[in-house]
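*Asks:* Here is the input, now give the coordinates:
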Amino acid sequence: MKNHNLFLTPNYRYRLPESNLKKLILSLIVLLSFVHVAAQNNINISGTVVDDQGEAVIGASVVAQKSKNGTITDVEGNFKLSVRSNDVLTISFIGYITQTVPVSGKNNIVVTLKENSMLLDEVVVTGFGLAQKKASVTGAISSVGAQELAHAKSVTATGALVGKLPGVNFRQDNGRPGAAPNIQIRNMGTPLIIIDGVQKDSGNLNNLDFNDIESVSVLKDASAAIYGMQAANGVVVITTKRGQKNQKLKVNVNGYYGWQLPSNYPKPASAEDYLAAIIQTETINGTPRTVTKEEYQKWVDKVDEDHTSFDWYKYIWVSAPQSYVNANVSGGTEKVRYYLSLGHIDQEGNIRGFKGFNRTNMQSNIDIDITNRFKVGVAINGRIETTDNPGLPGDDYNLPIYGAYNNLPTKKPYANNNPKYPAISAPWAQDSFGWMNYEHAGSYKDQWKVIQINGTAEYEILKGLKARGLFSYWLANRRQSNREYSYKFYEYDKESDVYNVVETGTARYTERSMEMKEELTSNIQLSYENTFALHHVNAVVGFEAKKGTYPRMYALGNPPANGIPYIDKTSLSNFTDGIGNPQTRMGYIGRLNYDYANKYIIELSGRYDGSYRYKRGKRWGFFPSASIGYRVTEEKFWQDVDFLKDNITNLKIRASYGVLGEELGTALSHIVGYNYNSGGAVIDGGLVTGSTVTGLATDNITWGKSKILNIGIDLGFLDNRLNASFDYFNRDQTGLLASRYDVQIPEEVGFSLPQENLNSNYARGFDASVNWRDRIGDVNYTVGGNVTYSRWYVGDRYKPRFSSEWQKFRYQAGNIKGRYTDVEFSLVSDGQFQSWEEIANHPVDQDHQGNITLKPGDAKYKDMNGDGLINDADWRPIGYRKGGTPWVNFAFNLALDWKGIDFRADFVGATAYTYVQQGFLRYFDPNKNLSQYLWDNSTRLVDIWDADSGFNIGKYPLALRTRNNSDCTHWPSDFWYTNMTYLKMRNMEIGYTLPQKWTSKVGISRCRFYVSGQNLFALKNIDIDIDPEITAENGMAYPNMKVVNFGFSVDF
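*Replies:* This next block holds a predicted model:
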């Protein structure tokens, strides 16, 4: 660059005469005066924003504090801006510490942003106008942001949260298309869902597009009290994405395509093993042969196609694609911010011939500053979701789920392998899989169309004093259409080349269901926030009301032919017109937050709630809460000790206590009602519709209450690279419903006493998390984990009664104060019988028949009371809860980034719950196949044709067709119960972001490709091929599939 300042050019030396010195000084004074005047004018500056590794920071916000001009950095981290020469720039970007830089007349500025490892400035949204910095939070609140959610490629938003939130438990008990994990906070029950300030149900959360979520905060303790009557189980607060001020237009397109791979399903036995099990049963029992040696050998040798085992598992369960695409646009000016998004997901079913699930989401958030003091916003979101399956009796999935066992491996699905002619392949013809498709069974479609409109307004009355209003309208329309055909089964006659009908199902059904849900929500608040020296105050009072109606109509017809889709008055067999079922709730809220010097923090809140369910006088309840926090590390004595200041950078102690209301019981139970169209009588030759009384009315029912205590500590070490938190909680649940038993009413009345608020339970537990974030060279990495323990205990019971001390011991769960609510009782096993001789000499009568039904390999039970008989008196507590969420849940997370390559892995696990081995995994059902696992691990004859050949004692008893669940070897015992522990790979993703110097040439600011997987493997303490999350003890649930996706994300 040419230098015009000769005084700074080193190649020249000047000597000023003394006579000219005064002139020079005067000139400089004039020049400085000019500069001072010019400082009031704008200058054009340019600059670059980089991270501490010298990499460009794309999209960083650069705002001039005096001129209020702003911009964002481009793909190379550069920016240009017109500012005052004496202005100050504020540079910020998510995940980095905000910096202020004086312009000082410079034309070019380079700013280095340091990664924010402290995380204390992270904003936690708790609702009702409060978004707190994490440092000032006094409640037990877990949160996760959009960046982490983006790496979990789940069909549902709930699935994207799994393993990321301490104290929040998830369990996905089936993998049906569109299915989502069940969510509980600290095993307390279903939480309240808040989406952009509006109460919704879990279905609305599940069907959000995870790409539209900005943040998720979970209120686990009494901090949830401000949300009122439905918040006793905790609150999940969802905030969707919005545009930012002075944000340049940003366009993002992302998507993936992948495959769902069948897994985690116990495989059925092959034809030869199925026949071997039949032969063994006949040999043991001495019954006539149904399978000859010659026929059996043909199956063993697979002599032809007709003697080759048919693998029903591989035939029914197939790999299926799933795809997702989302496009969103965001940006903003000084006055208007916007975010628009459109996404679609398609998840085909893994059952052959089933279409599956698809959903289209739309999200639109627009915010406008009408004036500096008046702001408005409009949010519109909607979705259309559809489930599509063949029309099968009952639950459309049950028959095919059981199909691998109901259909025998010696049979095939179609006569002569012709798909037009279903064959009988199961002992019960209707279980045959060949007809379970659209052509032969009919069709079922379930479709939701949902739209929600939120309008918001905010007016700043005085500095810090604001009035806010929210109005929401939500409309959901559901339409179900089910057509079930009559069907035929065929046999093929090779000689005549004719397909003969061998059985017919004559029932035909056409069902129509239309349901509409309509909800109106309004929320009005007055808030005040200000800082006085070291005192900071934030307060809000408000009113919230919600009204909903939920009408439904249902019709069932029996059409004369499969091709007639209509229901007319001649075919109508059932019609139900559900009333609107109106529901109304309202509440008055108040909250006060105060902190002194960001060290001593207090929050007080309360809500006065009313519900339509209860009678006047018991309709309203007041539910207060309070919390305190003490940031020890902000004290001067801490900052004065270098070792403490440098090594323990965050120490906060907090506690909370509150009373939350629970809306219990059925609506209007204080009024005597009648069930219309219940029964009837024939009068004068005609049927007169009858009605029945719903039961006795009761005045003694109102809110249940949950008193929740939480004590927690937050820790940060080494500049908060290492963070940890621990919370202990105690929940006392009172006013639970029960009926009195000591007031007698005549049996002729036909109903029992109504329920009242009589009982109580309580829970104790803790949750903890630890997280380490650091950098080694060019590698950024994060390792974290969390664990939750929660267990329920029996509280007060209305006059508990027991006929004996044994009964008191046996039925303690749920009845004795201080005992666990969910302990499993069963017999206690003592190994297995090894021989006929051991059975003959066994001194205890185990089968109540002198042990004549026992066989080598059978389970042997302990006679706990020594009476020589195995019965209920020998049952003992042997396990934890079954079916529900385990007592202990944990998760581990790993993240790595290196020169554009990133890796993420989420592991989830649980322990302290009971798995009970049932059904096909326990015994050989006479009308079905048995599991290959059971056959391979069961006791067997050395020679299946010879009863005297001896036994090879296996892990399980003999698998005999004549032994069912009532056989004594299959009685409930710890022989069949396992205290389950597992660790599961929930999500894994590896991606690569192309260098900006490549993508910027084609107008792309960021381009990333990745491959991800879900449910890739599980480590568990049982060797059965089932998913440890499912609750179906026989393994017969729609399995959670392994998923592999290939995807992309592009920013323009």
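
*Asks:* all contacts plus neighbour counts: C-alpha atoms, from now on.
*Replies:* Noted.

*Asks:* State which helix of this structure is the longest.
*Replies:* Determined from DSSP state H, the single longest helix within the chain is helix 18-38.

*Asks:* Hmm, Leu1016 is touching Arg986, no?
*Replies:* Yes: with contact defined as CA atoms under 8 Å, Leu1016 reaches Arg986; the gap is 7.1 Å.

*Asks:* Looking at the two, which has the bigger crowd around it?
*Replies:* More neighbours surround Arg986 than the other of Leu1016 and Arg986, with 23 against 17 (other CA atoms under 10 Å).

*Asks:* That one: what's it in contact with?
*Replies:* Val162, Ala905, Asp906, Phe907, Val908, Gln1014, Asn1015, Leu1016 (CA atoms under 8 Å, 6 or more residues apart in numbering).

*Asks:* Next, it: secondary structure please.
*Replies:* strand (DSSP: H, G, I helix; E, B strand; the rest coil).

*Asks:* and the spatially most central residue of the chain, what helix or strand is that in?
*Replies:* For the chain, Thr158 is the residue whose C-alpha lies nearest the centre (CA atoms, centre = their mean; 3.4 Å). Thr158 belongs to helix 157-161 when elements are defined using DSSP states H and E.

*Asks:* this one as well, want them side by side:
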Amino acid sequence: MKRVILAFLVMFLCTTITVSAQKVTMNLQHAKLEKVLSTIAEQTGYTFAYSQPVVNTDRIVSIEVTNTDLPQVLQKVFSGTNISYEIRDKKILLSEKKDVNQDPKTTQQTQKITVKGIALDEAGEPLIGASVSEKGITNGTMTGVDGDYSLTVPANATLVVTFVGYLSQEIPLNGQKTVDFTLKEDSKMLDEVVVTALGIKRDKKSLGYAMQEVKGDQLTETRDANVANALAGKVAGLQIKQSGTGVTGSSRIVLRGGNSIAGNNQPLVVVDGVPIDSSTGGTDDFWGNHSVDKGSSMADISPDDIESISVLKGPAAAALYGSRAGNGVIMITTKTGKNQKGIGISYNSNLTFERPMQLPKYQNTYGQGENGKYVQNSVGSWGAKMDGSQITDLAGNPTTYSSGDNDLMDFLRTGTTWTNSLDLSSSSDKNSIRVGVMNLRNKGVVPNSSFNKTSATLRATADLTDKLSFDAKITYYTQKTENRIKLAGDPDNIFRNYLLMPRSVHFSDLNRYPDYKFPENTKNPANSADLSGKPVSWTDQYSGLIRNPYWAAYKDTNSDRRDRVLGFGSLKYEFTDWLNIQARYGIDYFSTQYEMRDATGLPYWFAQGQYIMNKETSYEANADVLLTFNKQLSEKVGLLATAGGNLMYRRADGIYGETGPMIIPDFHTLANAGKSSARSALTKKAINSLYATASLSYDNTLYLDVTARNDWSSALSADNRSYFYPSVGTSWLFTESLNKWNIKPSFIDFGKLRLSWAEVGNDTDPYRLLDYLTLGTTYVYNPETDQVETILNGKKSNILNNPDLKNETITSWEAGLELRAFNNRLGLDFAYYTKDATDQILKMNVPASTGYSFKYVNAGKLRNNGVEILLTGTPVKTKDFSWDITLNYSKNKSKIIELADGIETQELQDPSLGSLGIKIVAAAGGTYGDIYGKAYARNDKGELIINENGLPTFGSDFVKLGNYNPDWMGGISNAFHFRNFDFSFQIDGRFGGDVFMGSIQSGTGAGTLKMTESGRDKMVVAGVTASGQVNAIETTAEKYWAQLATGTEPWIYDATNIRLREMSLGYSFPRKMLSKTPFQKIKLSLVGRNLWMIYSKTKGFDPESGYSTSNAQGIEFGSMPTMSSYGFNLNVTF
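*Replies:* Below is the predicted model of the structure:
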């Protein structure tokens, strides 16, 4: 590790090299002026701006220069024309030459006046550095920080104002001394260049596949601790689902539906062209077993470092990443210092407060007990009405039989998250450097929980010579978490336990003793049970499974620390202006230490406590070389071609220690234990790859893209480890053709049709080819020595591995339409796609006689098809006010075409969930993510069949009850700007789909939720008896809800929900106010996230909050409430 860091430091020292002025090398014959300007822009990094009536970009130019200064090149390009150029910072402004032949005597004889005014854009924002000049001569000035100017000219002169990216404007003075300008944006700027797979730069208009970009400033103001969550609702076809563990939890990311029935469905994450570990720390262990959700790897990335995020949705967009990109790619481009002249300093501070967005309604009428009577040791709230009378708790202490301080917020606290970031950047014509530091401090809503993380980034670029350039970055992340939330059925799950806590139990009673333990010699007066040293609780019946929330928060604790280094270094050599080669090396290294401590005192497992310590390290290295050819072959034909290769190596190590019971109470070390066990794990994997691309363009109207990649994976056998991934795409800019045919409607600015086909895959994990043994220890009592002896043994896996295993294959078609109209104020991006995923890697049952339980096989076919629509618009745009709106819609259907021979269903969930009557199933002929369980027994008319006790009945078989995937998803974002104010908000939702609400099942079974309040004395369930008679048998709410817990259908809810995802109201201080201060910009904003659940049917619970980020979605059980955050954001630029 030291050598790696040293190597990066040496590379960064190279940025001190001094470089000369910009040079250009190119040989273009009979090329359009547009191509010449594009070549200059690519080599120099400068941006051209011009007006369509002035500059004819279709003019044919021939030019050959070698290592020539930029001004000389521009002089050659525009020699003999009426075009002049002006170089300002990193921009080249083209305009019509001014008449220099005017008689100076005429000007001198004209009366001079001083004209003042301001230059603004259409939104009313001042244009800083706009050129204001007298038409016809070289008399001019530039606007200041408030867009203001002052210029002395003849009274009858005409003023001309120009600014990069805007149409120029002329105004005759006619003696006026105050003239203001409002400039309109120029739609004829050079085409937008985007970064695609492998970091290849392309004109966005040429792409034959769907790609959506989110700018970095959309992630920082209403920020989330996990940058992945900030993408929710912003990208069509992208589904983000958080685990129910709060700010430290992981997120499940799925693009265009899952492609693998039983494998990985998360997209590849690429940072600055280098793939990184994008795994989640979630668990699918429903009963906990001391496991916690350790968060997502993507959450390490600071949003302050991000320039933009590009989402490559389809296989055609991601095919160059081969077997790792079957689920799409999220490409993160981080900031450099290139746009900052001199030294720039930016500081951002974000302080938010967190409280539950919503909570379910609880009943406060009936207290602890059973059958309508108070029972001091009961686990439910089925007792008598709470009347405030005096009773005794479990230990005989007096208390009142009332609701008292039993609200969840009496236990929770207001959480806070304070994020501070500092950014320093600088650049010259050839060098740039950026340093970024971020610190986040979170005090969780659960007492005794916290989360802190810090990142530091250093990035530098340099043109070492006229042909050799350098780019490198290194980022160090560190985070420490105290007491992550326990999940689902874990006995320390505070939110599940609160659902079960009787409504007459007070938090003040549970918090009565300093150590949350009953004192010595404490006995239960009801049954004389000895409670000495045991956790304070409201019952001793299940106190090992239902724990006091204070005990879970302060006694059974956990902590973890993660350190991570992420970086890359690259060198690029330009052979000519059309041929270059790049070599790049990237690393992603992190280490994690996790500790779990169970206190002494529990009545069941490990009554003397337990301690677990795990250490894991992971390392991934990627080395790649890319040769790029980019040349205009003729007047109308251009070719962009690349060829290269990649070497990927990944290694993961783990050491796991577990001890208990503890010899010295609550002294948690590996040595302080009567018994201990330890194990280690090591996995390695390598993928070698070769790839090539070719993009052929004709007349800047038709584009044809072809890519090819071959991977060789160490996880597969010699016969199957090589697999080939091709793709073909085409796009037609039909508005260019219509324009040449003189039939293009004037209101349409841009139109493109695209079509693509691709084949990619999903690789498998290592060590699935051959059988293996797991070493372990067994403790055996030896009567001869009267000692417990440790025996080392080897345990055979219960999975029969398959040496003929192959990778999963995904074949996709995509068609799309892009339109922009009304001066780019209305935009449409439409896509239709279909994907077939074959050779699914499935775990199939095998006969017990083989000595195994399962076998991995390639079988099955999964099909996804869907539609995506992205609409953008600017309905209003005036001098002082503008309104921008973005809408996205996506619909995806996943169907299981077939599974393996002899397999009708494949279960996706933790098998132990069957005890709750719930299964998540992939069934042949069904849809992916079907929910199976026990349904109500009904007659032919659909009426419930009621048994002799007056209660509903359920079938014994598991049947389909729903599906966890939404029918469609959508989001709407609005941004309003009024002078120095801006206001934005985002509403998004998922519509359709189902969810199993385990929390409602628990809360109704315990009699704590509001819906259990009625029918306590008697009730009659609507339905018919077995004989067909209308049911008239009376029962009670306690028996009714207990009966419903034996089935599944009552707990399947519509998962439709609509929420106010984020909101921001900001004020930017006027530049005039800051003119005498060191600040260039100050903006203060009120911000919030998850502010309002506008619509949901799940009774105060979040239907999108699950216990796991695995493929077994659609299950909610004891989740932490989704938190609303609200606060302030301050951004200061020096």
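
*Asks:* TM-score of the superposition?
*Replies:* Scored by TM-score structural alignment, normalised by the length of the first structure, the superposition of the two chains gives a TM-score of 0.78; 909 aligned residues with a CA RMSD of 4.2 Å.

*Asks:* Keep only the contacts of Arg986 of the first structure that stay in contact in the second structure.
*Replies:* On the basis of both residues aligned by TM-score structural alignment, their matches' CA atoms under 8 Å, what survives of the contacts of Arg986 of the first structure in the second structure is Ala905, Asp906, Phe907, Val908, Gln1014, Asn1015, Leu1016.

*Asks:* who wins for most neighbours among those residues?
*Replies:* Result: Val908 is most packed of those (other CA under 10 Å), 25 neighbours.

*Asks:* What's the match for that one in the second structure?
*Replies:* Using TM-score structural alignment as the criterion, Val908 of the first structure maps onto Asp988 of the second structure.

*Asks:* Also Ile451 of the first structure?
*Replies:* So, by TM-score structural alignment, Ile451 of the first structure is matched to Val565.

*Asks:* just checking, that match touches Leu458?
*Replies:* No: using CA under 8 Å, Val565 of the second structure makes no contact with Leu458, being 11.7 Å away.

*Asks:* Next, show the common contact partners of those two.
*Replies:* With CA under 8 Å, 6+ apart as the test, Val565 of the second structure and Leu458 both reach Ile474, Thr475.

*Asks:* Gln583 of the first structure versus Asn937 of the first structure, what's the distance?
*Replies:* Separation of Asn937 of the first structure from Gln583 of the first structure (CA to CA, to the nearest Å): 56 Å.

*Asks:* Could you say which helix or strand holds Met844 of the second structure?
*Replies:* With DSSP H and E as criterion, Met844 of the second structure is part of strand 841-845.

*Asks:* buried ones in that strand?
*Replies:* By 16 or more other CA atoms under 10 Å, the buried positions in strand 841-845 of the second structure come out as Ile841, Leu842, Lys843, Met844.

*Asks:* now the following helix or strand past it and strand 841-845, what's the angle there?
*Replies:* Following strand 841-845 of the second structure in sequence order, the next helix or strand is strand 854-858 (DSSP H and E). Interaxial angle, strand 854-858 of the second structure versus strand 841-845 (axes from the mean of the first three to the mean of the last three CA atoms, to 10 degrees): 140 degrees.

*Asks:* Give me the mean deviation of strand 854-858 of the second structure from the first structure.
*Replies:* Following the fit onto the first structure, the mean deviation recorded for strand 854-858 of the second structure is 3.0 Å by mean CA distance after the TM-score superposition for the first structure.

*Asks:* Show me what that strand is packed up against.
*Replies:* strand 799-800, strand 841-845 (3 or more CA pairs under 8 Å, 6 or more residues apart in numbering; DSSP states H and E).
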